[in-house]
Each structure stands twice: as C-alpha cells, then as structure tokens.
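Chemist: Kindly return the folded structure for what I paste below:
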Amino acid sequence: MADVVVISKSIVRPESYNEGSDRVKIHLTPWDLFFLRSEYPQRGLLYPKPDPETQIISRLKSSLSVALKIFYPFAGRLVKIENEDDKTASFYVDCDGSGVKFIYASAKTVSVSDILKPVNGTVPGFLTGFFPVNGVRSCEGLTESLIAFQVTELIDGVFIGFGYNHMIADGSSFWNFFNTWSEICLTGSNRKEFPPLVLRRWFLNGIDSPIRIPFSEIETPPSPIVDTSSLLQEKIFRFTSGNISELKAKANGEVNSDDRRISSLQAISAFMWRSIVKNSDLDSEEVIHCKLLMDMRRRLNPPLEKECFGNVVCFATATITVGEMVKNGLGWVGLQLNKTVGSKTNEDFRVFAENWVKKPIIPILPNRVAVSNSVIVASSPWFNVYGNDFGWGKPIAVRAGPGNVTEGKLIAYPGIEQGNIEIQTCLSSHVMEKLSNDVEFLKHACVV
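Modeler: The predicted model follows:
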C-alpha cells in the first residue's frame, strides 16, 4: 500500500447558498431506494502534473462551489423519518446546502507509470487509498456528504478520486456534473451561462411520497462482508475499434436477424461473459446471469430529458445455463442480451415500481463477496470521461474505486483513443489467470 498522507479535509458548500423557503425536497422512488444498502460507486481520473504555479486546490474548490450551486442535490443530505404509527420509515433528500467532503492528499512514492503499467497488469491495490468514501453505504447519507472528492498529488501527476450516493444520481447525472465542474474550472465560466438543473419530476400516479418501508426491512442486518480482496483480481482489458467491429459483425452475422441488431456494447458484453464462463469451471446445468445496468430516461412514457438529474437506471438481466452458452455461439448470447435490453420498457419499469411499493424489499447487494454465476456490466463507454480538462490537461486514464466491487463486475469506459472501449474487470484470481492466458480471448482484447 502506498503511503497516502492527508494534508487537509474540508467541506465545500454551494456558492452563495441562502437557506430559505424555496429549499428543495426530493422524494425517492423505488429505484432510488433499491440502492439504500449499496456502497457509493467510486471512480477516479489520472492527470498529468500541473505547473507548480497552478494553485490546483484553490481552483478546484472554488469552481466546485459554483458547480454545486447548479447541481445542488449533491450538497444536501438524506433525511430519515420514522413513522411509529405503522412501524415504517421514509427517506427523502433535503437540499440544505450542507456541502460535500473534499480531501487533499499526497502520495509522493507513486508515479503515473505505477498506475498505467502495474505489475502483471493487475490494478494496483494502493489505488484504494486514493478514494474518499471507502465502505460508505447510501443509507449513511444521513450524515455523510452525498458526493465526495479526494485530490492526491503523485510524483509526476494528480489523481482525482470521487464517490457518490447512488440513490441521488446515476452515472449519467454524475458525469454531467463532472463535465460542468471541469468546464467551470477551465474557463472560469459563471454559473449563469449554464442551463438550470432539470430535476427528475417523474413519479407513479397513485403512490404516496415519501414511500414507507417497514422497520423490519430496514433493520434487517446486512450479510457479513466477507473480505475476499486477496482472492480477487482486477485488470483492464482494451478493445480497439477494430476489435469491436469484428465482434459486432461476428455476433450479428451468426444470428442474421433483420429486426434486431446487436450493439457494440452488447457484443463486447456477450464476448466477455462467454470468455469468463468458459474459464470458470462451472457445470453445464449451472444457471448464469448477465446484468446490464441501463439508463431508462428515453424509454419512459413520456420520456425524460437526457440531461434529467437523478437516478433513473435499472438492471436488465439475461438468464441462461452454461450448457446453452456453450452450445450456442457469440451471436446467440448477444441476442439474449439484446432481447433483455429491449424488454425494459415503460410498462416494465412501472410494474416493478407498483409491485415494489406493495412489498418494499431493500436488497442486500453483494459487497466483495464472490458470486461466480453472475456478471454485472456497469457504467458506459459513451460517458464524456476524457473531455474533463480542469486547466492543466486532459485525463490520461480512468479507474474505478473499491465501491461495489464484486466478482464478475465489469465496468465499461471509453478508451483514451476514440472508438476504443476498456473494461475494468474483477474476477477471482484463478479465473483471471486463466482468462489472461486464453489465446482465443486475447485475439480480441489486450491487457492495459
């Protein structure tokens, strides 16, 4: 573990915040509450070292204050109401301007190359110390800031790590915020030049808010966290634009369907899923799952704006057996993912919510616990990751932090070269070793 020295901790509040009668209260939907027990997702960007004259901390904090004035829900806190009359609890977000955690740290023994070219291609464990809210769960947003940052100076670079409460925002909303923050820092733009935040104003008719959840469900202790970090490995696999075109053409060529086209991400996901299962020594009768986290904004009726702030994602889960996967080719597996994604309609979204409200269940999401029969594909290669220039250059790498890391977690990023896609992959060490030596797999992917 690298020596990370915390230089300062502070709270950054929205610029010119005035607490008043117009304070916004955001009620939470079933899809928000689904993440009540999940850890904050964490991501980080690696930057070149700025000029010594650049006052990066003061610049980052002042521009963050302006960005939080626009994206004010991040500066609020979660509120819990206990309803003794029916033994339930409710939650909402109070946009009270409490502010966000900002940590300034130093790791003078770590260089950029230690991150970009780690030993054996394995994501180095010391990166855990570069993130600000390790182990923090969404329900802790009662006292924890709903988004947090850590800026760590390296020998020859800077790493900006961040984590956010998934009940408040999804990846789309987070990257919209981050893109705005970096633009403000780069250009000095005043917040008046940016459009006002579009809040998710969608809720099911006939459902009272805030939603009431039985004490018994909330108070159910989570399963013990089994630290399998020594048994898990993370590597990043790169698919070039050429690799992607080949896999997409192969998948679509095998199914030869006129009414369905397997997308690039579906083809890559199918390829990764098949390759992982092939190297997992599972029985042919074993039931396996591939869960795709997908944005529902444009699928709702009426559709929400693409820029709508909030958490509007759901899991699309394809379920098959190992035998079916082995028997059929890449195209068939890609088609199962395609059909699963296509099934997530406005009606499906609403039915889930209506049923959930009748019997709320807060899932105990796996946390560093091996789940060998599932893969989860999160994030998106379409997010604007590499356009975030704060004034001393664009990012040179993106990495995921330890939040919500489980066996089978695949986190998709855009590659630094246009058209490429990179997948940060977490697997048990023995499966990762076999995958990393799979000649057929390495024809289409390479270790970063």
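Chemist: all contacts plus neighbour counts: C-alpha atoms, from now on.
Modeler: Noted.
Chemist: For the residue nearest to residue 142 when sequence neighbours are not counted, which three-state class applies?
Modeler: Using C-alpha to C-alpha, 6 or more residues apart in numbering and skipping the chain neighbours, the partner closest in space to residue 142 is residue 78 (4.5 Å). Three-state call for residue 78 (DSSP: H, G, I helix; E, B strand; the rest coil): strand.
Chemist: how far away is residue 78 from residue 167?
Modeler: Using C-alpha to C-alpha, to the nearest Å, residue 78 is found at 9 Å from residue 167.
Chemist: These two: who's more crowded?
Modeler: residue 167 (28 against 25; other C-alpha atoms under 10 Å).
Chemist: Next, the contact list for the more buried one, please.
Modeler: 28, 31, 32, 33, 34, 35, 36, 138, 310, 311 (C-alpha atoms under 8 Å, 6 or more residues apart in numbering).
Chemist: Let's see that with 7 Å instead.
Modeler: Residues in contact with residue 167, defined by C-alpha atoms under 7 Å, 6 or more residues apart in numbering, are 32, 33, 35, 36, 138, 311.
Chemist: and for comparison, fold this next one:
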Amino acid sequence: MVESSMVKVLDTFRVLPPPPGSVPTVSLPLTYYDMPWLSCHNVQRLFFYEFPHPSLHFMETTLPMLKRSLSLTLQHFFPYAAHIMCPRSPDKPFIRYTEGDFVTFTVAESEEDFNHVVADYPRDVELLHPFVPQLPSEEVTEEGIRVLPILAFRVTVFPNSGICIGSTYCHAIGDGKSFMHFMRSWTSVCRSGATDGDLILENSLPMINKDVIKDPAGLELAYLKNYWHWVSSRGENSAPTKDIPVDKVRATFAFDQARIERLKQLVTTGDTEQSHISTFVVTCAFIWVSLIKSKVTPANNLSNNDDDDNKFYYFMFPSDCRNRLEFPVPSTYFGNCLKPCIVNVKKSELIGEDGIVLAAKAIGRTIKEAKRSGLEWAENPGSAIIERAITGRLTTIAGSPKLGVYDTDFGW
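Modeler: The predicted model follows:
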C-alpha cells in the first residue's frame, strides 16, 4: 500500500466479538464456491461520508460507538474475525475461529482536500491508496499451515470535512452480498446506539452453515485440485501480488436517469427478442463498447487486420446464485455463492454502428441463461475464464447495484 506524508496514523485497535466466550471455537469448511477466491486479490472498498467536525470530536464521540457497534456485529459475523487455515496438500483449506481472534481497526488523519478525494474528475490512480487498510501479515505454523487474516478496517478523518471508512477482506470468506449484509448490520447497530446487537440484528442474522451448499456433481474435488495446482505454481508461502500502475488516472462516470432511459430506448426499439434490458444491462453495454473503442486509434487501427475484427471479445460479470440452484440457499447465507457469466461478441460488431445494442442484447441473454442453467457452468472450473483472460480481450466488472453499497448509512 502507498503511504502518504499527508496521512498520519493516530491509533490502532483490535476489535473482538463481545463478551469473552460468546463465540465458541469453531471450524468451517470452504466450499467449491469459496476456494477459487483464494488465488484472487483481496477486496478493497472505501466508504466516504461528509463529517464537518474536527478530529477531536470524532475521537471522543464517534469513534467509541464505531468500535462498540463493530464489536457487537462481529458477535454474529464472527468469521470476519477468524483466519483461513491452509494446510499442506492434500488437505483442504478451512476457516478457523478461536476466542481472542480480532479485526484490525486503524484510525488515521489526512490533510488531503476531501472534495478533491471524492471528486468525479480524473485524479492520480494512487490518490486513494493511503486510505485502504492492509491486512496483517500471514503466518505459518510449525505444522506448515498458512494462516491468513481475513478483514481489516481503516478510518481516516479529514478534519472538518469528511470521513473515509476503508475495508480490505479476503474474498474466500464471502462474496459482496455477505460483506454488505455485515456492513448494513454494523451501520444499523451504530445508528441505534444500542449496547446489545441482538436487539437490532435478530431479524437479519447471517446463516453461517456451509452444509447448505450441496455438491451433486462432485465439483469440490476439481476445485481443490485447481487450488493445489495454483499453490504449487506459486509456492506455498507466496501471496497474490498486484503492480500499481504509475501512469494511470481514476475517474467516476455518473449516469443520470435520462441517459439510462435513452439507452434503454435505443436497445429496445424494434426488439423482437423481448430481451432482458435493465439499467445494469445498458450501463454494462455502454462501458464495454466504450472501453474497446477507446483502444482503437487511427495509428493502431491501420495495423489491425480483419483477423482482429473477427475475434471474440469477452465481458464477464458475477451472478448471485442464492435461490437459483437445484438446492435451496437462503438470501442470508454467509459465504460465496457467485456464478461467473461470460458474454462473447465479435469486435467488429461491438465497434460497429449498433455495438451498444448488440452488446446489451448479448448481456441480457446471458443473464436469462444464468437463471436457468444451475451448476452447468462449473463442469470445467475456471478453464473458461482462464482461456479468455490470456487473450487480453476480457473485460470484467465486480459488484452489483443490488448490493446497495450507497445505502451504507452510519447515521451521519
């Protein structure tokens, strides 16, 4: 993580589920939905809030409730305070919670201009990195078991202007729906000022039971083999690394309702397929086509030939499988339950006059198929993604509007 001279760490805490003994020592297996994420980068999210108060006010009034409400929430979402245990081959990785496990919670202060940090216009790609927490270093036991931390928070105060709550977590513990369930629970306890999280969360407790994920096709063995192949190719003590681009900018592009409606009309005009056309579909189509066109310049277009125009380009997005499988998985299930959906369209069609229309209809068809196809996607786990990724023609997105990230309200 890039540190900035304009960000100063004020304190670091360990937040545990209360009270001692409230959560017993427990081990949870990783399912075949969880294991593929062990080889992926950690998930990082930043939540920004206006907060027109000095740092001292935050430290004395807001911070104690943030820590207390987080502790109460972890009593029910205890896997986030646990560790992922990765034994040597051929044993299977699992989640292990032991009394005393905690979430690292860092408090910092920034001299950056809050309005500049949260602006939509392009800014240096490294600007946001100092607000992202680092997970504690992984450890290796005497038995050779790798012990992976799962979650860390970093709260950065911008005096008299704002707050950033940064999170980093291991995706193998759960998907975006599980994490946002946890965040909404934390915010509800914080807003209420409650001293007993049970009173607030009793109607929305996570279902922490891996037995609900069935394996009628015997997929777990295939995923476990993939995991051990990845470990052997990287070395057991190595973690995924990610180069930080130094010549990039980051920007936000906001679509208002009027633009969304125009895109929908463009796609649905003359549509005889009755395609699945939603805000998500037309936004993804617009982004995908725009990204591909942005790489087509007069210089490189002259060097391109018909072969490239006739090649398939790929777009991948996640689909939540809860309540869509052959076996019931409740919406409050804690863990990963995502299906990767991949769309294939030729480049010549995407950059053509009707590129957005064709992209939107292809994405819509893929969503419809995902709702019908059950577990068929996993018969050859990971291979479809890898094959497309190595072509350099795969665009992926993460998250979903249904996660309600922008509704994360601590009451400020």
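Chemist: before we move on, back to that, how about a markdown table for the contacts of residue 167 of structure 1, with neighbour count and distance to residue 382 of structure 1 added?
Modeler: Converted to a markdown table, the contacts of residue 167 of structure 1 look like this (neighbours: other C-alpha atoms under 10 Å; distance: C-alpha to C-alpha, whole Å):
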| residue | neighbour count | distance to residue 382 of structure 1 |
| --- | --- | --- |
| 32 | 21 | 23 |
| 33 | 24 | 26 |
| 35 | 22 | 23 |
| 36 | 23 | 26 |
| 138 | 25 | 25 |
| 311 | 25 | 17 |
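Chemist: Once you drop chain neighbours, what's closest to residue 211 of structure 1?
Modeler: Take residue 211 of structure 1 and drop its neighbours on the chain: the residue closest to it by C-alpha to C-alpha, 6+ apart is residue 90, 5.8 Å away.
Chemist: Report the secondary structure state of residue 322 of structure 2.
Modeler: Assigned with three-state DSSP, residue 322 of structure 2 falls in the coil class.
Chemist: doesn't residue 337 make contact with it?
Modeler: Yes - at 6.4 Å, residue 322 of structure 2 counts as touching residue 337 under the criterion of C-alpha atoms under 7 Å.
Chemist: Compare these two and say which is more crowded by neighbours.
Modeler: residue 337 (24 against 18).
Chemist: Please say which position in structure 2 the residue nearest to residue 211 of structure 1 maps to.
Modeler: Under the alignment (TM-score structural alignment), residue 90 of structure 1 pairs with residue 92 in structure 2.
Chemist: part of a helix, is its match?
Modeler: No - assignment of residue 92 of structure 2 by three-state DSSP gives coil, placing it outside any helix.
Chemist: So what's the residue count around the residue opposite residue 231 of structure 2 in structure 1 once aligned?
Modeler: Taking TM-score structural alignment for the superposition, residue 231 of structure 2 sits opposite residue 218 in structure 1. Residue 218 of structure 1 has 18 neighbouring residues, counting by other C-alpha under 10 Å.
Chemist: Do a quick rundown of the strands in the stretch 1-150 of structure 1.
Modeler: Taking DSSP state E, counting those that start in this stretch, the strands of the stretch 1-150 of structure 1 run over residues 5-12, 25-27, 42-48, 77-83, 88-94, 100-106, 147-153.
Chemist: Same question for the stretch 301-448 of structure 1.
Modeler: Secondary structure of the stretch 301-448 of structure 1 (DSSP E, counting those that start in this stretch): strands located at 313-321, 374-379, 397-400, 409-414, 421-428, 446-447.
Chemist: Which stretch of structure 2 lines up against the third one?
Modeler: Spelled out, that is strand 397-400 of structure 1. Going by TM-score structural alignment, strand 397-400 of structure 1 lines up with nothing in structure 2.
Chemist: Which neighbouring elements make contact with that strand?
Modeler: strand 42-48 (3 or more C-alpha pairs under 7 Å, 6 or more residues apart in numbering; DSSP states H and E).
Chemist: Contacts only, for residue 215 of structure 2.
Modeler: By C-alpha under 7 Å, 6+ apart, the contact set of residue 215 of structure 2 is empty.
Chemist: residue in structure 1 matching it?
Modeler: Taking TM-score structural alignment, residue 215 of structure 2 has residue 204 as its aligned residue in structure 1.
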